[in-house]
Each structure stands twice: as C-alpha cells, then as structure tokens.
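S.K.: Give me a model of this one.
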Amino acid sequence: MTKQQAVLSSETNARFRAAVQRLSGIILPDSKVAMVEQRLRRRVLDTGQKDMEAYLQALMAGRLGAAEMEMAIDLITTNTTSFFRENAHFDYLRDILLPQMVTGHNGSAPRLKLWSAACSEGAEAFTLAMVMAQAQRSGLRFDWAVLGTDISRSMVEKARAAIYAADQVSALNTDLLTRYIMAAVNPAEKEQVRIVPELRQKVRFRQMNLMDPSYPIDRDIDVIFLRNVLIYFNAEDRAHVVRRLQSHLRPGGYLFVGHSEGMSVKADGMERIRPTIFRKM
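M.R.: Predicted coordinates for the structure are as follows:
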C-alpha cells in the first residue's frame, strides 16, 4: 500500500479525522494516519476504489453509504478489553457499594441495574455479571441486570456470542473458571471458551454511539462503567457525554471511569468518592 499512502492528501486526511470526531467523538492525531490506512486497506479493495484517497473521498461524500462509514469507524476504533481490568473497581463495587445498595429496602430484594457503556467484546459486562452473581452467593439478597453498549456493531455481536479465547480467561481464579466458564466440547475449538448460560441470560448488549444526543437507556441505572474512553474525546465532548450519562443514573448512582480519566469528570451534581468513582447527588 505504499502507493496508496503516497497519494493520500493532507486535506483528505484532515477531513476524515474531523468526520470521525464528529460521528464518534474519537480524536485521531496526525500520528495515527498510518494506522488508519493499515486498518482501512481491505475496505479500499472491497469497495473497488483505486486508492485510499479515492476511498476516503467517496466515503465522506456518502457515495459508499452510511453502513460503510460505520464500518470504517468500527475498524479504526481501539477495542482493548480484559476480564477484571483495573480490578480495584470491582473490589470496591463488591465490598463497599453492593452491601450499601441492598440495605434499607424493608426486607425486599432491590433490582440493581448496571451499564458497561463502552463494552467492546463484553469482558467488562461479564465481569460485572460475575461480581453480582458471586455477591448473591455470599448471601446478599437482590436481583440484577447488566447492559453492555458499544459503538462497534461487530464488537456487540462478539459480546452477544460470549465466546472468548481461552487465554483471555486464564487469569480468573479457579472458582470463577469453574462456575462461569464453559470449555468447548468440540476438540477443534479447545482454544475457545464461553460464558455460562446463567450469566448470559442476565446480560444484554446493544449497539449505541455515545455521541448521540440522547440514549435509549433507562434513567434509573445504579452503576455505570465508562472506562478508558473519555481519553479519546476532546473536553467539550467529554463534558456532554458525562452529562448524558449522569441523566441516566438514579440519585445516589455511581459512575466509574478509567484511572487516567478522573479529572475528566466535571459535572454539577456529581460527587467524587474516589479518584475515579463518582456519585450522583
């Protein structure tokens, strides 16, 4: 693709990066141009365009359709995920928040709603599910549901399948592996595992763009995880996203962000509990 890289003009590159930011919030610096070309290389061929310049111009002119733009953004989106990533957040949820949330309901069992707002292929959402299931096993009385959303349609499809490479769950302890992970029955698929049905039926996934002006999500969410996403947005978009998320939290609900994002949350009505944990007042 050396020829394609040579003919990509700075103007087209700048226009495409602006379009990506407008549609997804993701800021692509100049240093990412090679990454963009590498990830979109196959789309140039599949759409019959002569080079990257022609592909991006056709894409931005709408000649390739909205689905192609969605696919392009999907391909350049960074999807980094793992089970129990930044584990201290899950410890805090299990040890501090859940006991608080299930008390004071006059003996009834509350229904808790959790949202993984940039779920990628679902590891975070299923980690939340494991935490909730384990808390129930410890004796806490509550019902629960987890929602995972992501801008990437392909990631949402993977999350719904709940199939992972065996090495992705290798760090789970024996109890979690035994209770919540199924090994493949087919020897040809021995390097793959799947989340057990008991968790899959409690977790839903849907495609959603955080840059949309409104979200088709309940407005009484107890816990939202949006981690390692705000770092890709500019200050204005970060503020808009946080305010929209805040509007979907119940009073007293919690927002978790990534460890490099604590200073990104600046919203009236949100109280900082920990450097990366906020409570809606």
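S.K.: When you work out contacts or count neighbours from here on, use the C-alpha atoms and nothing else.
M.R.: Fine.
S.K.: Could you check how far the helix or strand containing residue 115 is from the centre of its chain?
M.R.: Per DSSP states H and E: residue 115 is located in strand 111-116. Relative to the chain's own centre, strand 111-116 is displaced by 14 Å; criterion: CA atoms, centre = their mean, to the nearest Å.
S.K.: one more to line up against the first:
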Amino acid sequence: MNTTPHTAAATMVGPDFLLTDHDFSRICTLIHERAGIALGAQKRQMVYSRLARRLRDLGMKEFSAYLGFLEADPKGDEWQLFTNALTTNLTAFFREAHHFPVLAEHVRRCPQPVTVWCSAASTGEEPYSIAMTLIEALGSRASTASVIATDIDTQVLAKGEAGIFTMEQVSKLPVERLKRFFLKGSGALAGKVRIRPEVAAMVRFEQLNLLASRWALQDSFDAIFCRNVMIYFDKPTQAKILQRFAPMMKPHGLLFAGHSENFSFANQTFRLRGQTVYELTSVREKASA
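M.R.: The predicted structure follows:
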C-alpha cells in the first residue's frame, strides 16, 4: 500500500487520511451511480469528514483502500453506510410552513382515504408534520389517512420510526400542537418527547432509493412531498424522477418542492400552481378546455 502523499495528484484534506483527486472523482461517480447525488468540487471537505469515520471504523489509512473495499463487494453492507454518510439530512417540523395550509385545504376536498408520500423523510419531522396536518384538517376522517415516509438513509429512517425528539427539535412548535401530538418523556427519556401513538400509526417508514429501477409502492397519492432533495441531483436525474412521479399521483394530486427547487423545465408533466407547489399538466389543461 502506497502511503506517500508527495504526488502531483494527491491532496491531503485532513490530518489522518489521504484523499487524492482520483479518489474524490471515484467517490463522486459512485455516489451518483448509487443515489443520484451530484457532488461538486466544493463538497470535497464534506466528503472527507463524513467518510473519514468509515475509514476509522474499518482501520484503513487511505481512501483508495476504502474504495477498493467497496468495489470488491458490489452487494456488501458497506454500500449502505457509504450512502448514509454522504446523504444530507437537514430537516425540521413544519419546515417551509407555507406548504401545510395548502395541503390542509387540498386534502379536505380529496376523496377518502387520503394518502401522502414523503419521499425524503429524513429523521421524521416532515412526515409527522404531514400527519399532524391531516389530523387537523380531516378530524375523524384522518383515521383512514396514511403517510408513506421513505428515504435512502436507513439510519435516519430508524430515528424517524422511533419518534423520539429533543425539546430543542420541537421548541418552535406552538404549545397546542406540542400537547396534542407529543408525549413528554420521563426517566431515560427526560428532556425528550415522543410522537403520540395515533400520529405514529399514520406514518409508515420504508427505505427507498429514488434511483432504483423499481419503487415498491402500491398506493397512488393525493400529494407527494419531494422537498430539498432534487437539489442534489443533476437535471437529467431530476427529469427522470419527475416523470416517474406523475403516474403515481391521483389526477388531482399535488407535488410539493423545496424553496430552492424549480421544476419549470418539466412543464410537459407539471405546472406551477403556487409557491413551489405543482400539479399535473393534464389537470390544468382539462380545466381550461
């Protein structure tokens, strides 16, 4: 194993491990192939810091050795840990709050049962915010509603399914919502809250890669939340995913995007209805015919 960093292509990004230009390029290619994530050169330090943990756990000294370990076993468990490490999971309850009144108004008009897909669920704040909105909007009819919460990262899904959050994570929620939808922790969970069982029962967490050739989802959806995930994909990947969303939506379905995402390039499939809220193009054309 060559551990000499004194080559033109080698760059020592941190104190412990060697990450060469070639290694970084390989990492970018592999995560794009596996998860559709497009990493630019500005993400090099992030890649180093996140994957360095995997090298430490495995007792490796160079990224080249780690990448060789990955590629030697295309179906190995390390691939999921590699993907988890490079997935960004920034989330909060009722993040981009303007979407939730739109969802509430929409589902009140939807035939029962209402189904919503949260396609980048992270640690659960977003799908639980959706479930709370359904309860507030539908009342007793919410008992038949469901939220499918998917993510590529198995570690954050486990946290979401556990439904336990710190007081800091719920600090911006109104007191009324906090009392209605959470249980206060005690003992080992002192200083934390747990999502109430009736809310948790509405949400089903599943691992799903948006780049997978097949999505194991049976429902058609009244709304799909795909917020702040498309920004990590290149335009061809975005277009492919949007095309696959369309047949999974009910004719009246809405697609909710992140505040920095713009799907206007997919105008043959979706049209902007409001602030980062889209509807199927065929619905708008039928309404104006």
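S.K.: Can you pull the TM-score for these?
M.R.: Superposed pair, TM-score by TM-score structural alignment, normalised by the length of structure 1: 0.89. Supporting alignment: 269 aligned residues with a CA RMSD of 2.0 Å.
S.K.: just to revisit the earlier point, so the strand holding residue 115 of structure 1 matches what in structure 2?
M.R.: Here strand 111-116 of structure 1 aligns to structure 2 at residues 113-118, judged by TM-score structural alignment.
S.K.: Map residue 28 of structure 1 across to structure 2 for me.
M.R.: Using TM-score structural alignment as the criterion, residue 28 of structure 1 maps onto residue 39 of structure 2.
S.K.: in the match of strand 111-116 of structure 1, what's buried?
M.R.: By neighbour count on 16 or more other CA atoms under 10 Å, the buried set for stretch 113-118 of structure 2 is 114-118.
S.K.: I'd like to know which of those is nearest to residue 48 of structure 2.
M.R.: residue 118 (29.5 Å; CA to CA).
S.K.: Pretty sure the closest one sits against residue 229.
M.R.: No. Look at residue 118 of structure 2 against residue 229 with CA atoms under 8 Å: they stay out of range, at 11.1 Å.
S.K.: And the contacts of the helix or strand following the strand holding residue 115 of structure 1?
M.R.: Next helix or strand after strand 111-116 of structure 1 toward the C-terminus (DSSP H and E): helix 123-137. Outside helix 123-137 of structure 1, the residues that touch it by CA atoms under 8 Å, 6 or more residues apart in numbering are 81-85, 90, 94, 98, 114-116, 119, 142, 144-148, 159, 176, 180, 195, 199, 202-203.
S.K.: Spit out the contact partners of residue 28 of structure 2.
M.R.: By CA under 8 Å, 6+ apart, the contact list for residue 28 of structure 2 reads 38-39.
S.K.: what's the counterpart of it in structure 1?
M.R.: Using TM-score structural alignment, residue 28 of structure 2 sits opposite residue 17 in structure 1.
S.K.: which SSE is the aligned partner of residue 182 of structure 1 in structure 2 in?
M.R.: Residue correspondence, TM-score structural alignment: residue 182 of structure 1 in this structure matches residue 183 in structure 2. Per DSSP H and E, residue 183 of structure 2 falls inside strand 182-184.
S.K.: which bit of structure 1 covers the very next helix or strand once past that strand?
M.R.: Using DSSP H and E, the helix or strand that follows strand 182-184 of structure 2 in sequence is strand 192-195. Under TM-score structural alignment, the counterpart of strand 192-195 of structure 2 in structure 1 spans residues 192-195.
S.K.: what about the matching stretch, how far off from structure 2?
M.R.: Taking mean CA distance after the TM-score superposition for structure 1, the mean distance separating stretch 192-195 of structure 1 from the aligned residues in structure 2 is 0.8 Å.
S.K.: circling back to that earlier point, can you pull the contacts of the match of residue 182 of structure 1?
M.R.: Counted by CA under 8 Å, 6+ apart, residue 183 of structure 2 has contacts 193-196.
S.K.: for residue 50 of structure 1, same thing?
M.R.: Residue 50 of structure 1 makes contact with residue 44, according to CA under 8 Å, 6+ apart.
S.K.: Mind doing that once more with 10 Å?
M.R.: Residue 50 of structure 1 sits next to 4, 44 when contact means CA atoms under 10 Å, 6 or more residues apart in numbering.
S.K.: Next up, identify which helix or strand it is on.
M.R.: Judged by DSSP H and E, residue 50 of structure 1 forms part of no helix or strand.
S.K.: so residue 214 of structure 1 makes contact with residue 244?
M.R.: Yes. Using CA atoms under 10 Å, residue 214 of structure 1 is in contact with residue 244, at 7.1 Å.
S.K.: shared neighbours, those two?
M.R.: Residues touching both residue 214 of structure 1 and residue 244 by CA under 10 Å, 6+ apart: none at all.
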